[in-house]
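>>> Sequence and predicted structure below; questions after.
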Amino acid sequence: MAKILQIETATAICSVALSVNGENISYKEEHGQNLHAANLTLFIDEVVKAAGLAYQDLDAIAVSKGPGSYTGLRIGVSTAKGLCYALDKPLVAIETLNMMAAGFLTENPGYSGLICPMIDARRMEVYTAVFDPLLQILLPTEAKIIDETSFNNFLSNQIITFLGDGAAKCAEVLTHQHAKFDARNFNSAAYMSQLANQAFNNGNFEDVAYFEPFYLKDFVVTPSKKQQAQG
C-alpha cells in the first residue's frame, strides 16, 4: 500500500493531496497569488492529519515538477526535497502538463479527442503539450506563442480540448470548429495520484540531492521602472 504525499505549486493554486495506492484519501487546495510560501507546509500538515497518518507512515513524496511559475515550482520542490531528507523517503516527480491531462481524463471517461493543457507564460505564450486519450505525447512540452494557425495540423481532423490557466486567453484566436475549451481547474495534486503511484511501483525516483524543477525557460528578472530610470 503506497502512501504518497503529493504537492502541486506550478501555478497560482497551492494544492496538496495524500493518496493510497493511487486513490485520494485527503487533499486541500486554494487559489490565489503568493500563497505557496505561507500556506504549503500548513496544508501538508492538515492533509497528513486528515488522513489519520504520521509523516513517517508515508512511502514517498511526489511533486509537480513543471513547467510553470518559477517561484511556485521552487517552493514546491524545495519543500518536497526537505521532507524527503527529513523522513528518508524517495522523491517522485510528475510533469505538470501530464498531470493536467490525466486530471481531464479522470473527469471525462470515454473522451476520444486530444488534450492540450496550457500554463500561462506571458502575453500570448503558454507552456503546452498535446496528449492522446492514452496520455501518449503527440507534441512534446514547449513554450509556444499562440496564433490563429497554432495546432492546425491536429485540429484539421480531430477535436482538441484546451485546458489550464493559459487556455482562456487563447480562445479568441483558436477558433477552429474542432477546438474545445474546459475552464475547470486541473492544476490539482489530487490528479497526480495515479501517475505518482505508477512511478512509485516502477521505482522511478529522483536523486534528491540534484533534482531541479523543469522550468523550461530561464528565469528573467525584469527591472522596475524606477530602476530603469536610475540606469
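Nice, thanks for sending it over.
>>> alpha carbons only for contacts and neighbour counts from here, please
Will do.
>>> longest helix of the chain?
helix 70-87 (DSSP state H).
>>> the helices in this structure, which residues?
With DSSP H as the criterion, the chain has helices spanning 36-50, 70-87, 96-107, 152-155, 193-201, 225-230.
>>> here comes the other one, which I'd like you to weigh against the first:
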Amino acid sequence: MVYILNIETATKNCSVSVGANGTTIAFKELSEEQFNHAEKLHVFIKDVLNQASLDLSQLHAVAVSKGPGSYTGLRIGVSAAKGLCYALDIPLIAVDTLAVLAAQISVANGLIIPMIDARRMEVFTQQFNEHNKAITPAEALIIDETAFADKSGNIHLVGDGALKCKTVLTSDTFVFHEDVVYPSAKQMSPLSYEKFQQNDFVDVAYFEPYYLKDFMLTTKKITN
C-alpha cells in the first residue's frame, strides 16, 4: 500500500488528506477569510495521520498543490511539504492546483473550466475536457462578456473565480457548479498517486510554487 500525504493551501482553503493507493482515507480542511494556514496546517497533518492510524514514517511521499493561487498560501504549503520530505527522505510530488479544482466535478460532455479568484475580474484558469485532462495551459485571464465565445457545448465553471463571473457570463452555455468553491486535498489522492507510479517527482531543494503572476507588494499611501 502506498501512502501519500496531500497538502492543498493555494486558496483560502487549508486542506490536507492521506491517500492509500489513490483513494482518500483521511481528510480535513477549513476555509477562512483570514488565511490562517500557518496555524492550521501542521495541526491538520497530525489529525489526518491519526485518522488514518499512520505515523509519518509510513508515508511514501508528500504531494503539494503547486499553484497558481495565493502567494502566501502556496509558500506555506510548499515549505511544509519540503520540510517533511527532507526529514523523512521521501519524494515530493507537485500537483497542478487547477487540475485539483477541476477534478471535483464529473461531466458527460463539454468543457470543465476551473477558476481561482485573482482579484477584480481576473481569474487563474485552464480548460479541461470531459475526461479531466488539460487541453490548454494555465493563464491569468480578465473575464468579460466575450470570454469563451469561441467554445461550443456546455461550459462547466467551478471555483470562487467562477462565482464572481455569474453576472458577466450569462449565456445558457455556462453551467455554474456553485457547490465547488475551492480546490481540496480530497481530490489530490488519485492525482498524486498517478504521479507516484510514474516517478514524477520534483527536486525538494529547488522546487518553487507556480505563481503564474509576479508577486505585487502594495503599500497604503500615508497622508498628513
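Perfect, thanks for sending it. Since this is a predicted model, take the numbers as computed values, not measurements.
>>> Give the other helices and strands that the longest helix of structure 1 contacts.
Counting contacts by 3 or more C-alpha pairs under 8 Å, 6 or more residues apart in numbering; DSSP states H and E, helix 70-87 of structure 1 is packed against strand 3-8, helix 36-50, strand 60-64, strand 91-94.
>>> Check the mean deviation of the longest one from structure 2.
Right, the one you point to is helix 36-50 of structure 1. If you overlay the two and look at helix 36-50 of structure 1, the average distance to its match in structure 2 is 0.5 Å (mean C-alpha distance after the TM-score superposition for structure 1).
>>> now the shortest one
Between strand 91-94 of structure 1 and its aligned partner residues in structure 2, the average distance after superposition works out to 0.4 Å, using mean C-alpha distance after the TM-score superposition for structure 1.
>>> Tell me how far that strand lies from the chain's centre.
Counting by C-alpha atoms, centre = their mean, to the nearest Å, strand 91-94 of structure 1 is centred 11 Å from the centre of its parent chain.
>>> cool, and the second one?
From the chain centre to the centre of helix 36-50 of structure 1 is a distance of 18 Å (C-alpha atoms, centre = their mean).
>>> Tell me who's in contact with the residue sitting nearest the centre point of structure 2.
Structure 2 has Thr97 as the residue nearest its centroid, 3.0 Å off, counting by C-alpha atoms, centre = their mean. Neighbouring residues of Thr97 of structure 2 by C-alpha atoms under 8 Å, 6 or more residues apart in numbering: 8, 10, 65-69, 183.
>>> Swap in 7 Å and give it another go.
65-68, 183 (C-alpha atoms under 7 Å, 6 or more residues apart in numbering).
>>> corresponding residue for Leu163 of structure 2 in structure 1?
In structure 1, Leu163 of structure 2 lines up with Ala168, judged by TM-score structural alignment.
>>> Report the separation between its match and Thr71 of structure 1.
22 Å (C-alpha to C-alpha, to the nearest Å).
>>> now Val20 of structure 1
From Val20 of structure 1 to Thr71 of structure 1 the distance is 29 Å (C-alpha to C-alpha).
>>> so which of the contacts of Thr97 of structure 2 persist in structure 1?
On the basis of both residues aligned by TM-score structural alignment, their matches' C-alpha atoms under 7 Å, what survives of those in structure 1 is 65-68.
>>> Identify, from those, the entry nearest to Met216 of structure 2.
Pro68 (14.5 Å; C-alpha to C-alpha).
>>> For the nearest residue to Ala167 of structure 1 once chain neighbours are set aside, which residues are in contact?
Closest residue in space to Ala167 of structure 1, ignoring its immediate chain neighbours: Met118 at 5.6 Å, by C-alpha to C-alpha, 6 or more residues apart in numbering. Going by C-alpha under 7 Å, 6+ apart, Met118 of structure 1 touches 126-128, 163-167.
>>> Show me what Met118 of structure 1 aligns to in structure 2.
Using TM-score structural alignment, Met118 of structure 1 pairs with Met115 in structure 2.
>>> With Lys89 of structure 1 as the reference, measure out to the equivalent of Phe196 of structure 2 over in structure 1.
By TM-score structural alignment, Phe196 of structure 2 lines up with Phe200 in structure 1. For Phe200 of structure 1, the distance to Lys89 of structure 1 equals 11 Å [C-alpha to C-alpha].
>>> of these two, who's got more company?
Phe200 (24 against 17; other C-alpha atoms under 10 Å).
>>> I'd like the distance between that one and Ala102 of structure 1.
17 Å.
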